[in-house]
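S.K.: After the sequence you'll find the predicted model.
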Amino acid sequence: MSAQPDPSDSAFLSPSSSLPGESPDPHPLARYGWDAGRDAEFAPHAAKGLVPGRVTRVDRGLCDVLVPAADEAGTVAVRADTSLVTPRDPMRIVCTGDWAAVDPAGEQPIVRARLPRRTAFVRSGSSKRSDAQVLAANVDHAVIAVSLAVELDLARVERFLALAWESGAQPLVALTKSDLVPDAAGVAHLVADTEASAPGVLVLPVSATTGDGIDALAAAVGTGTTVLLGQSGAGKSTLANALVGEDVQRVQATRDTDAKGRHTTTTRTMLPLPGGGVLIDTPGLRGVGLFDADTGVAQVFAEIESLAEECRFHDCGHGVEPGCAVRDAVENGTLAQRRLESFRKLQRENQWIAARTDARLRAEIRRDWKQKQATGRHMMERKRGKHM
């Protein structure tokens, strides 16, 4: 357990502590993302004697928080009670990456409030429930780790990208274990396939074993907060160790039988990066359900959204409707059928989640579906009439 400083010996600092007439020193939490905007947000809490902190790890009812230390350039890790800010709404529960107002008085520090989130990586809860889970907050970059030791699953990449875009963070795809691909041409082909499914996203092949691509990845995430995401066995912990420059995360080998990984990281943990910024490593995700990700899905399938503007009907479902530019693109080979199927799947899933939480929207979807069925039947009947 981390040592807890005694508030009486000035172990904690106020957000801005400098002598009159001197230029203020950088805030002790600046390297973890603290800025002038956070200063303004925190002012009401500072007036109550609370101190700022960034949550680096969360357990049941407790969290590790970095707060300013007696050394003006330093921080100290404390274990804080979060029971006062644990609402029923899972979207509001304190998570790794949150900024908190911490009360240092008493035997154990207490989190009194959570500052507003600028970004949040959210997925739907397990077992296809309609609740949400925040995986990380206040994230600038989302690195999606995809192992090249197994067959490349582009649909899963698209799913991760939709969640990343929706979070407000800038996604990046790291194709890990590139050293296991027999030749450079094979790696280039896999990169090209991924880029086609990730418009506007940097795709980097990397190998923690050989070091290839690590410097480029470190440069891309050298500022701000980065969250590392992916399935078990994608090599996230190994990649985290390579970026940090030391073995800070335990790693395990994948199973020989199916190349699947074992869960090594079991909690979300924040790690400082040597070149600046911080990294949040997350446990391997078995499921990545969408949650209110309309914007994210549209961003991932930008070319389909662009084609849809040319459809005859503004609410075209890209099925049996006449004058569908999207279906025409599939037929002439300018749009892959797989991309359209993936787009439809993610759209349906996102609508299903939304309908679970909004009865009115569910009724609208049902009416829209019935109308499209009727239109489809009418078009088929007209087509049959022409051939009679």
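M.R.: The structure has been received and is ready for your questions.

S.K.: Only C-alpha atoms from now on, for both contacts and neighbour counts.
M.R.: Will do.

S.K.: Show me which strand runs longest in this structure.
M.R.: Longest strand of the chain, by residue count under DSSP state E: strand 51-59.

S.K.: Use this one as the comparison:
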Amino acid sequence: MSSSSSRQASSRRVSSAQASASHALAPYGWDENWAAAFAPYARQGLLPGRVLRVDRGQCDLVTPLGTVRADTEFVVPRDPMKVVCTGDWAAVDPDGDPRYVRTLLPRRTAFTRSTSSKRSEGQILAANVDHAIITVSLALEVDLGRVERFLALAWESGAQPLVVLSKADLVPDPLGLSYLVEDVESVAPGAQVLPVSAATGEGVEVLAAIVGGGTSVLLGASGAGKSTLANTLLGEDVMTVQAARDVDGKGRHTTTTRNLLVLPGGGVLIDTPGLRGVGLWDAETGVGQVFAEIQELAADCRFHDCAHEAEPGCAVRAATEDGSLSVRRLESYHKLLRENQRIVAKTDARVRAEILKDWKRKSAAGRAALEAKRGGRGR
């Protein structure tokens, strides 16, 4: 076949694939808005595809022509926030060996955390997610601070968070389970808290209905039961499951990559490896949404820039004194704000200057208080 005939045949395949894209990719979340965003690349003869998984510079994508493997060499920006990620929609070569991902479509949402790297880089765990399912195992005492941390990242991502209390069958007392749900609800304003048991089926139908619309990502520590939940929703054992240790409830990383899977009842699920570290990444808005009641109380503080520490007329501190706001909750709020500020300061000179100014102010106030205590005398 001549090169001209080959190009014509390739063009016909692309045109046919593009025409069927809405049908073939619909189960993966393709819609009119994605089609409109992809239109310029369609005119270049590229194929739309959604990233199913990423592995060492290559990725698997589902396209109108089926699942293909492509190299991400052309999408290697200096900004780690723009690398190819599971859940991305991309423009990919229609053929070739190797194929290449040429570009990514603008993300609607992105779940991001800071890495343990000293270079203060962000890491995208999943892209274009509608529901962030924070999985918390009831095999252990619930860490409310960790739940708050996950929620802050979820709200910041633009996805709707949902807290799933997995292994609910391990709490046989209905009243005890109700108390646990209430405890988590108290730190999760605006998010549904759902006890679920893959063993008994409790809560599974409700969870399936939620994830049946759009794309959901499963998040949580190793041993939280994410892979078991994924298998339950998929109706088959797709994800490997290993038992958590009886001593501390921790599990090994049974999921080592982020995988995008189509659910039989509709919707798309991204399963992720267990997360040991959940560092914030420019999540001030998300922190504010998690601690919405503190934000509301702050409106009644005497000073508009009240830090809720030792200022007079602080409505937030007053709430801790009368018991309407827990001290733990306020301490967690301060902790997450400070952490987020440190992360932002590493890349924002203005924030660094503000932190230094605040440190000097507090140091001066401390020295003045010490001098006053000593009656104005020196050492």
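M.R.: Thanks, I have it. All figures in this text were calculated on a predicted structure; none of them were measured in a lab.

S.K.: any idea how far the aligned residue in the first structure for Val181 of the second structure lies from Glu41 of the first structure?
M.R.: Using TM-score structural alignment as the criterion, Val181 of the second structure maps onto Val191 of the first structure. Distance of Val191 of the first structure to Glu41 of the first structure, computed by CA to CA, to the nearest Å: 42 Å.

S.K.: Please identify which of these two sits among more neighbours.
M.R.: Val191 (18 against 12; other CA atoms under 10 Å).

S.K.: My read is that the more buried one contacts Pro205, right?
M.R.: Yes: under the criterion of CA atoms under 8 Å, Val191 of the first structure makes contact with Pro205 at 7.1 Å.

S.K.: what is in contact with these two at once?
M.R.: Leu175 (CA atoms under 8 Å, 6 or more residues apart in numbering).

S.K.: quick one on the thing from earlier: gap between the match of Val181 of the second structure and Ser197 of the first structure?
M.R.: For Val191 of the first structure relative to Ser197 of the first structure (CA to CA), the value is 10 Å.

S.K.: ok, now Gly213 of the first structure?
M.R.: 20 Å.

S.K.: For the stretch 151-300 of the second structure, which segments count as strands?
M.R.: Counting by DSSP state E, counting those that start in this stretch, the stretch 151-300 of the second structure has strands at residues 160-166, 192-195, 215-219, 259-262, 268-271.

S.K.: what's the match of Val181 of the second structure in contact with, if anything?
M.R.: Val191 of the first structure neighbours (CA under 8 Å, 6+ apart): Leu175, Val203, Leu204, Pro205.

S.K.: most neighbours, which of these?
M.R.: Of these, with other CA under 10 Å as the count, Leu175 tops at 26 neighbours.

S.K.: Looking for the alignment partner of that one in the second structure.
M.R.: Using TM-score structural alignment, Leu175 of the first structure pairs with Leu165 in the second structure.

S.K.: which non-adjacent residue is nearest its match?
M.R.: Pro195 (4.5 Å; CA to CA, 6 or more residues apart in numbering).

S.K.: Tell me the counterpart of that neighbour in the first structure.
M.R.: For Pro195 of the second structure, the residue aligned by TM-score structural alignment is Pro205.

S.K.: So which of the strands of the stretch 151-300 of the second structure is nearest Asp88 of the second structure?
M.R.: The minimum distance between Asp88 of the second structure and the strands of the stretch 151-300 of the second structure falls on strand 259-262, with 10.2 Å, by CA to CA.

S.K.: could you point out the longest helix in the first structure?
M.R.: What stands out as the longest helix in the first structure, according to DSSP state H, is helix 359-386.

S.K.: on contacts alone, who are the packing partners of that helix?
M.R.: If you count contacts as 3 or more CA pairs under 8 Å, 6 or more residues apart in numbering; DSSP states H and E, helix 359-386 of the first structure packs onto helix 337-357.

S.K.: residue range for the helix it packs on in the second structure?
M.R.: Helix 337-357 of the first structure covers residues 327-347 of the second structure once aligned (TM-score structural alignment).

S.K.: buried sites along the matching stretch?
M.R.: Buried residues in stretch 327-347 of the second structure, counting neighbours by 16 or more other CA atoms under 10 Å, are found at 329-330, 332-334, 336-337, 339-345.

S.K.: can you pull out the helices in the first structure?
M.R.: 36-46, 154-167, 184-196, 214-220, 236-244, 294-300, 302-308, 325-331, 337-357, 359-386.
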